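Peer 1: I'll drop the sequence and a predicted model, then ask my questions.
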Amino acid sequence: MKKVCLAAPHLYEERNEKITLDRFLNGEQAGDLEIVKFEKELSSYVGTRKALVLSSGTVAIRLALKSLGVKSGDVVFWSSITYPPSCQAILSLGATPVFIDIDPLTWGMCPQSLRLAFQQLKEKGQRPRAVVVVNLYGQSADMDPILEICHEYGVPVLEEAAESLGATYKGRMSGTLGAVGIYSFNKNKIITTLFGGGALISNDPSYVDKARDCLSENRNDLMSPIAASIGRRQLEVLAKRLERKKEIYETYRRAFKEIGEIEMMNICDYGHSNYWLSVMTVKRGSVVTSKEIMEKLKSHHIESRLVWKPMHFQPDFSDFPFFTIQEGTSIAEDYANRGICLPSDTQMTQGEQDRVVNIVKQLFINSK
């Protein structure tokens, strides 16, 4: 039986083309040209002045932090739900992370919790060097109130848009609203450069130039010409990927609408999500738990995943401060306990998605 995957972008489903090494046998100059073209085409697509393509999104985060001047002893505010290795960058710089709860509607950083963190640090005579806002599962955080608070305190924003390439916020591309933004082209993202990959973007060229200067420390952080060439072709099919991802989400939303215990991740009307992963939550008090749903899907060779475990519960980060306006529990913890990332592969057939839906529905029917 074919395994139904969570998210596994295919390189050329819309065109019959094969990348070979032949095109790179004319020397380093030809390879460099592929990188330059990818950077220009990415900048043009998202509407920024400059881009720097790199070996991974994690590298992009580390260089973005450096470009913002983060150094040993600094404090950085960070959304608590994110991909854990991303936060290792801050430890490698000797800085201290302070984690901020998420908003229940946007799944992005909670502005009220962010303001609380600013106020409490101000009372201690401290101020963060930067704020890292994570656009979770393909949707932009509500950036206006976040940017307003950060501007008030004179602190730049790093927009961690690893999962949200192609999404928008009030007419602007996700990743372009902060001082600097990053994307990931890992093999499970909405487009991939196959060998990993990431990018740093900014409307202020000085940030990109500072990051590029840091590359002299480790040339392995550069994106390879082959990866850049693949990335260029992937940009050409991104629009169709976005359409397909939305179709997958809407199919789940319609199918589960009749099940009162299930809620799909809210999509805010201030922009467009890229629907990277279709995420559902099981309501509190449901007789069917999120783990039971995952176990049932696994028994049918269907891949799913829990929502990221909040960073303030991770062993490497549990001793660092966390701010929330919630009493008793945090939104991040609550969603991590009740959330499931459903199969969202763009190559998933309608029959395969129907099978996922029917298995989940049957669990709730049998529980009554």
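Peer 2: Looks like it came in fine.
Peer 1: Every contact and neighbour count from this point should use C-alpha atoms.
Peer 2: OK.
Peer 1: hey, where'd the helices end up in this structure?
Peer 2: For the chain, helices defined by DSSP state H occupy the ranges 28-46, 57-67, 84-92, 111-123, 143-153, 205-214, 225-256, 290-299, 331-338, 350-367.
Peer 1: another one to put next to it:
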Amino acid sequence: MPDTNVAPPIAFIDLDAQRRAIGPRMEEAILKVVRSCRFILGPEVAQLEAELSAFAGVPHTLSCANGTDALALALMAWEIRPGDAVLCPSFTFAATAEVVAWLGATPVFVDVREDSFNMDPASLEAGIETAKRMGLRPRAVITVDLFGQPADYDALLPIARAHALKVLVDAAQSFGATHHGKHVAAIGDMAATSFFPAKPLGCYGDGGAVFCHDPETLDVLQSLRVHGQNNEDKYENIRVGMNGRLDTVQAAVLLEKLRVFPAEIEARQTVAARYNAALADVAIVPTVAPHNVSVWAQYTLRTPGRDRTAVLAGLKARGIPTAIYYPKPLHHQKAYAKHPVAGNGLPVSERLAGEVFALPFHPYLDETTQDRIISAVRDVLA
């Protein structure tokens, strides 16, 4: 007979719990698209764009195929090109720098702060000077709201303005977060997000969006999204673009998920607060600036001086899944090692890459499961 005392496995992000909570409405929304056969740019796409704009307080939203395309579309609209420098953090996912390299421009890597994992304003200043010394044209900065918390825009925006840099907010992990009550998608010159399934607001495949403030930029983005077409004549191509459309099924999924998103953001605060209260005496827990609201895309701990491999092995033995975001900063990755770094190096990014690990986290994580995770972490770190 099976052992009924064995604890059930824990999902790192339990997407099925959300699916069960949403229920038949989601299935009906998908079937509606299937029945309509309007699979590309159907009416749900325009509806989603309008509702995302209303939610985020941004005049214009353009949906697209994924978060990487969203970043690329923004840079393409600004005509970023070879000889340009785009400042971005090294402690992040590769897509942030990848889109810069796609366009032949140069990513200049900047360090982050230990307390927030986000871009260090002093390192941004150093990175701008590094770019100028190399004969590059500093054109833009891609801030990354890592793990769901907005970056230090009070410090970063004035630096960008002083150097005439465009600001692209990489909100792939932070859509729904706020800075001084303002949604992150409304900060900067443009913002981009991802709807990858594991994101706080995720679809059932790939998806993304770009947010902008004026109709002229939106017109360019719409053209770029569909092969650089003339928006009045799709068979006249007036610029080089991409095939970056969001399909209608994913738009329908996101519309249903957007209905429960505010409640999920609140639930994320509750789970994070409970983790912090229980683990602050055994590890360095994440902190959120008083003027910020994080959407907690990941819950990341640090245990300096501990053997992380042994810690993760101990948690695995107790049935607790973990993940490392990110084990190697971009300036140490083979694909990006040739690109410049700010100042004399990026010591914080390098140190964090060797310390961080993330625990299971999602808005449907019940207290019984939280307690099991907390107990295991405390046991391993005792």
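Peer 2: In hand now; what should we look at? Just so we're clear, the structure is a prediction, and the values are computed from it rather than from any experiment.
Peer 1: Residue 306 of the first structure is nearest to which of the helices of the first structure?
Peer 2: helix 331-338 (6.7 Å; C-alpha to C-alpha).
Peer 1: okay, and the closest one goes to which residues in the second structure?
Peer 2: Counting by TM-score structural alignment, helix 331-338 of the first structure lines up with residues 348-355 of the second structure.
Peer 1: Name the residues that touch that stretch?
Peer 2: 90-91, 111-114, 302-304, 308, 325-329 (C-alpha atoms under 8 Å, 6 or more residues apart in numbering).
Peer 1: Show me those that map onto strands.
Peer 2: Using DSSP state E, the members of these that fall in strands are residue 302.
Peer 1: Please tell me which one of the contacts of stretch 348-355 of the second structure counts the most neighbours.
Peer 2: When neighbours are counted by other C-alpha atoms under 10 Å, residue 90 leads the contacts of stretch 348-355 of the second structure with 32 neighbours.
Peer 1: which residues does that residue contact?
Peer 2: 109, 110, 111, 112, 329, 330, 331, 346, 349.
Peer 1: what lines up against it once you look at the first structure?
Peer 2: So residue 90 of the second structure corresponds to residue 80, using TM-score structural alignment.
Peer 1: do residue 338 of the second structure as well
Peer 2: Per TM-score structural alignment, residue 338 of the second structure is aligned with residue 319.
Peer 1: cool, residue 153 of the second structure as well?
Peer 2: Counting by TM-score structural alignment, residue 153 of the second structure lines up with residue 143 in the first structure.
Peer 1: Can you give me the neighbour number for its match?
Peer 2: Residue 143 of the first structure: 22 neighbours (other C-alpha under 10 Å).
Peer 1: just checking, it touches residue 177?
Peer 2: Yes: between residue 143 of the first structure and residue 177 there is a contact under C-alpha atoms under 8 Å: 7.5 Å.
Peer 1: what comes up buried for the top strand by length along the second structure?
Peer 2: Determined from DSSP E, the single longest strand within the second structure is strand 137-144. By neighbour count on 16 or more other C-alpha atoms under 10 Å, the buried set for strand 137-144 of the second structure is 137, 138, 139, 140, 141, 142, 143, 144.
Peer 1: quick revisit: show me which of the contacts of residue 90 of the second structure is closest to residue 316 of the second structure.
Peer 2: Lowest distance from residue 316 of the second structure to the contacts of residue 90 of the second structure (C-alpha to C-alpha) belongs to residue 329, with 24.5 Å.
Peer 1: doesn't residue 91 make contact with the closest one?
Peer 2: Yes: with contacts counted by C-alpha under 8 Å, residue 329 of the second structure reaches residue 91, the gap being 4.9 Å.
Peer 1: hmm, back to that, any chance of the contacts of residue 90 of the second structure in TSV, plus distance to residue 381 of the second structure?
Peer 2: Below are those laid out as TSV (distance: C-alpha to C-alpha, whole Å):
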residue	distance to residue 381 of the second structure
109	33
110	32
111	28
112	26
329	25
330	29
331	31
346	28
349	23
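Peer 1: In the first structure, which of those residues still touch?
Peer 2: Here is what carries over to the first structure from the contacts of residue 90 of the second structure, by both residues aligned by TM-score structural alignment, their matches' C-alpha atoms under 8 Å: 109, 110, 111, 112, 329, 330, 331, 349.
Peer 1: What's the separation between the last one and residue 355 of the second structure?
Peer 2: Spatial separation of residue 349 of the second structure from residue 355 of the second structure under the definition C-alpha to C-alpha, to the nearest Å is 10 Å.
Peer 1: And the two? Which one has more around it.
Peer 2: The neighbour comparison of residue 349 of the second structure against residue 355 (other C-alpha under 10 Å) goes to residue 349, with 26 against 21.
Peer 1: what's near enough to touch the aligned residue in the second structure for residue 355 of the first structure?
Peer 2: Matched to the second structure by TM-score structural alignment, residue 355 of the first structure sits across from residue 372. Contact criterion C-alpha under 8 Å, 6+ apart gives no residues in contact with residue 372 of the second structure.
Peer 1: re earlier: how close does the match of residue 153 of the second structure get to residue 159 of the first structure?
Peer 2: 9 Å.
Peer 1: who touches both of these two?
Peer 2: Joint contacts of residue 143 of the first structure and residue 159 (C-alpha under 8 Å, 6+ apart) are residue 177.
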